[in-house]
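J.: Dropping the sequence and predicted coords here.
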Amino acid sequence: MSEHSTELKQTPLHALHLELGAKMVPFAGYSMPVQYPMGVMAEHLHTRAHAGLFDVSHMGQVILTPKHDMAALEAGLEALMPVAVSGLAEGRQRYGMFTNAQGGILDDLMFANRGDHLFMVVNAACKAEDIAHMKAHLADVAQVQPVTDRALLALQGPQAETALAALVPDVRAMRFMDVLSVDTLFGALWISRSGYTGEDGFEISVPATTVVDFARLLLDRPEVAAIGLGARDSLRLEAGLCLYGHDIDTGTSPVQAGLVWGIQKSRRTGGAREGGFPGADCILAELADGPAQLRVGLHPQTRAPMREGTEIWDASEGGQKIGCVTSGGFGPSLGAPIAMGYVDSGHASTGTPLWGEVRGKRLPVTVCDLPFRPSTYKR
């Protein structure tokens, strides 16, 4: 797709972004706000201190309705990813990922049990392929319905609950990864207590016809500011969260990516539902023996950022290339550059001194724990 704005899709909030003075950029085929007049740094810090409102309507929303019963649907979806679907309680959400035969990640996603169906949110750049993948593999057990008449907002930050509860009081009782459907003056709101910033917050699916009015009411609150993709990226990097197509892709496994926490014990070696997903042999072998490379946090020891593509070298005489940065930049909450990427497993221990090659010069960098900043989810 050309990046000319006339050929880009627009979210239902496009006119509001322009009214608010957003700088619009092409992203995953959409015209999206990268920042507002406040600027990326201030938007990032506002979200950490108060509450930020993000338009994430470019993401894919999908409903999976069982053709027979929920058990068959859950088993079918479980056959596509190394994550336990069966047993997820009604009103709860879980992180998942589709894998390929080599154990690589086709996409990462969220799915929720809403009683008589599953609701899923997938990445914008992958949604067409994800929907085709599910239609091909779940044809006997589910109707796969892309949601095309709703927008998606994310309200993130320590004051997100205060802001949203003023309009939807029921959200106060929600905890991290709860989901709720509430009938309001704006229509049915589908709410999850989750997000992509490391902060407490919510993702809210809103009818496209009412989302502008709903967003305006939130933005009228003093604690809420509109936040663009620039701050969304720096916030998720500080939280140590992966960006699909950068930190994870079809060539990285969940084990290499440090996403083992997302693979429940029932799907691992010795579990009651061990394997049975694409790439199981590769993934279970890595769980048992360890992968060749691991995703790690990286602390540059100078003020120079180490951005995506920066080669990582070991500290031996002459040096050997042992990895690469997949995400990097400045961490506004930390006041320092941060990065993450993949290094050979023998160099992945916290505190290991390495070198990053920036503009032809090797600069010191140290392996560190992820996340860079503790998350503040409401458990």
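T.: It's in. For clarity, every value in this text was computed on a predicted model and none was experimentally measured. Numbering: from 1, shown residues only.
J.: make it CA atoms for all contacts and neighbour counts henceforth
T.: OK.
J.: can you pull out the helices in the stretch 1-150 of the chain?
T.: 14-19, 40-49, 70-78, 127-137 (DSSP state H, counting those that start in this stretch).
J.: Take the ones you listed and lay them out in TSV including mean neighbour count and distance to residue 251.
T.: As requested, the helices of the stretch 1-150 of the chain are exported to TSV (neighbours: other C-alpha atoms under 10 Å; distance: least, C-alpha to C-alpha, whole Å):
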stretch	mean neighbour count	distance to residue 251
helix 14-19	14	34
helix 40-49	20	31
helix 70-78	20	21
helix 127-137	15	17
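J.: looking at these, which is closest to residue 340?
T.: Residue 340 lies closest to helix 40-49 among those, at 18.8 Å (C-alpha to C-alpha).
J.: Now do the closest one: which elements does it pack against?
T.: If you count contacts as 3 or more C-alpha pairs under 8 Å, 6 or more residues apart in numbering; DSSP states H and E, helix 40-49 packs onto strand 224-226, helix 229-238.
J.: Distance check, residue 110 against residue 339.
T.: Going from residue 110 to residue 339 by C-alpha to C-alpha, to the nearest Å gives 25 Å.
J.: more neighbours, those two?
T.: Set residue 110 next to residue 339 and count neighbours by other C-alpha atoms under 10 Å: residue 339 wins out with 28 against 17.
J.: isn't that one right up against residue 309?
T.: No: in this structure, residue 339 is not within contact of residue 309 by C-alpha atoms under 8 Å, at 10.8 Å.
J.: Quick check: neighbours shared by these two?
T.: Counting by C-alpha atoms under 8 Å, 6 or more residues apart in numbering, the contacts common to residue 339 and residue 309 are 325-326.
J.: Got another one to weigh against that:
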Amino acid sequence: MDTTADLLKTPLHSLHLELGARMAGFAGYDMPIQYKMGVMQEHLHTRANAGLFDVSHMGQILIRAKSGDVRDAALALEAVTPVDVADLKPGRQRYGLFTNDKGGLEDDFMVANRGDHLYLVVNAACKHDDLARIEAALSDTCEIEAQFDRGLIALQGPAAEGVLSSYAPKAEDMLFMDVTELEIAGVPVVVSRSGYTGEDGYEISIPAEETDRIARLLLSDDHVAPIGLGARDSLRLEAGLCLYGNDIDEATTPVEANLKWAIQKVRRNGGAREGGFPGADIILSQFDNGASRLRVGLQPAGKAPVRAGAVLFAQETGGEAIGTVTSGGFGPSAGGPVAMGYVPAAQAAPGTTIFAEVRGKRLELAVASLPFVPSTYKR
């Protein structure tokens, strides 16, 4: 985490301090790690009620085709992503990936068709590089607008629908990955029914100057509690979701990361718009021939958490390392330690026993199916 004194602040920074958050540097921003409730209770509250997360550090980008046709913008974006953007219907969103010439992942993101433009949400640490990548590839045919100062909050959990619908009734009709413009207390906001916790919920894009007021309004509901990055991390880990920079990076391909589902058939071998994205030859070859390693869930046999960076072995003593844990910790809803990491494809089947080296000892783990906690998206 960042330790510099000149950390950036989100529109909710004063509110975090007022609520007694423990703050720390993350992706260049001073962000809340936890509040008075603590990470464990914040995690469980989100699963049982609704949690409010500040994700304003992430980057919001709009892309408009100079032709006025959103499909032209979508086809242009497909030059830098293997995702099918052109067939994304208005009012719908999907998960996307930026790849490099070696097939590695430069970032993951969300992209929505807003009818007359594309709306992207990219990771905080990558947003300036992502903007430069988009501008370099699309500026001849598209107008690109960065909205990095705009507020973004996530309302997650089983009570999220009831809470948001009390202010914006049409939120109740939305399904998972729907995106629309709603109004909350007189403020026009862009709402997607999505999130990164595995829970049903929403992400709400708000003008910076109104973000504090809207957040306080949502927090006034007894079902809603402020949630920090600590619980956000344990929630997404239980949901089997990747954290860029940990579980995926520029040296990891989508196939290795078990993200084949994110590349639609139309962009694969034999598809109508096959290839045409960075690293296509390598990635599409792995679709046909497989990858030598794969991201898997890992379930420690004991009660001790296995953290990111732990080296994996095929046997309890001796032998060479076979992989690494990329995310790990205690899963409050799973009721024990959970982790993810990379192992050889031959040892990626659920139930396979492997070992992680922790403080000089090898702890037994079983390869596990993901997610550890089933998602509750409204489909």
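T.: Arrived safely. If you're wondering where the values come from, they're calculated on a predicted model, not measured in any experiment.
J.: Let me see the TM-score of these two.
T.: The TM-score (TM-score structural alignment, normalised by the length of structure 1) is 0.98; 378 aligned residues with a C-alpha RMSD of 1.2 Å.
J.: Which of the helices and strands packed on helix 40-49 of structure 1 sits closest to residue 100 of structure 1?
T.: helix 229-238 (25.3 Å).
J.: Distance from the chain centre to that closest one, please.
T.: Remark: helix 229-238 of structure 1 is offset 11 Å from the chain centroid, using C-alpha atoms, centre = their mean, to the nearest Å.
J.: Now residue 337 of structure 1: closest residue in space, sequence neighbours ignored.
T.: Spatial nearest neighbour of residue 337 of structure 1, excluding adjacent residues (C-alpha to C-alpha, 6 or more residues apart in numbering): residue 330 at 4.1 Å.
J.: same check, this time on residue 201 of structure 1
T.: residue 156 (4.2 Å).
J.: rewinding a little: of the helices of the stretch 1-150 of structure 1, which is nearest residue 280 of structure 1?
T.: Nearest to residue 280 of structure 1 among these is helix 70-78 (12.1 Å), distances taken as C-alpha to C-alpha.
J.: what helices or strands is the closest one leaning on?
T.: strand 60-66.
J.: mind running it again at 7 Å?
T.: The criterion is 3 or more C-alpha pairs under 7 Å, 6 or more residues apart in numbering; DSSP states H and E, and there are no helices or strands that helix 70-78 of structure 1 contacts.
J.: For residue 300 of structure 1, see how far away the residue of structure 1 most remote from its centre is.
T.: No residue in structure 1 sits farther from the centre than residue 317, which is 38.7 Å out by C-alpha atoms, centre = their mean. Using C-alpha to C-alpha, we find residue 317 of structure 1 at a distance of 20 Å from residue 300 of structure 1.
J.: Residue 199 of structure 1 contacts residue 376, doesn't it?
T.: Yes: counting by C-alpha atoms under 7 Å, residue 376 is a contact partner of residue 199 of structure 1 at 5.0 Å.
J.: Centre of the chain to the lengthiest strand in structure 1, how far?
T.: Secondary structure of structure 1 per DSSP state E: the longest strand is strand 321-331. Remark: strand 321-331 of structure 1 is offset 18 Å from the chain centroid, using C-alpha atoms, centre = their mean.
J.: before we move on, back to that, what residue of structure 2 takes the place of the residue nearest to residue 337 of structure 1?
T.: Using TM-score structural alignment, the equivalent of residue 330 of structure 1 in structure 2 is residue 330.
J.: To what extent is that match buried, counted in neighbours?
T.: A total of 20 residues lie near residue 330 of structure 2 under the criterion other C-alpha under 10 Å.
J.: hmm, back to that, which helix or strand lies directly C-terminal to the longest strand of structure 1?
T.: With elements assigned by DSSP states H and E, the helix or strand that comes after strand 321-331 of structure 1 is strand 336-344.
J.: so what does that following strand touch, helix or strand wise?
T.: Secondary-structure packing of strand 336-344 of structure 1 (3+ C-alpha pairs under 7 Å, 6+ apart): strand 293-300, strand 321-331.
J.: contacts for the longest one?
T.: Defining contact as C-alpha atoms under 7 Å, 6 or more residues apart in numbering, one finds that strand 321-331 of structure 1 is touched by 234, 238, 246-247, 305-314, 336-344.
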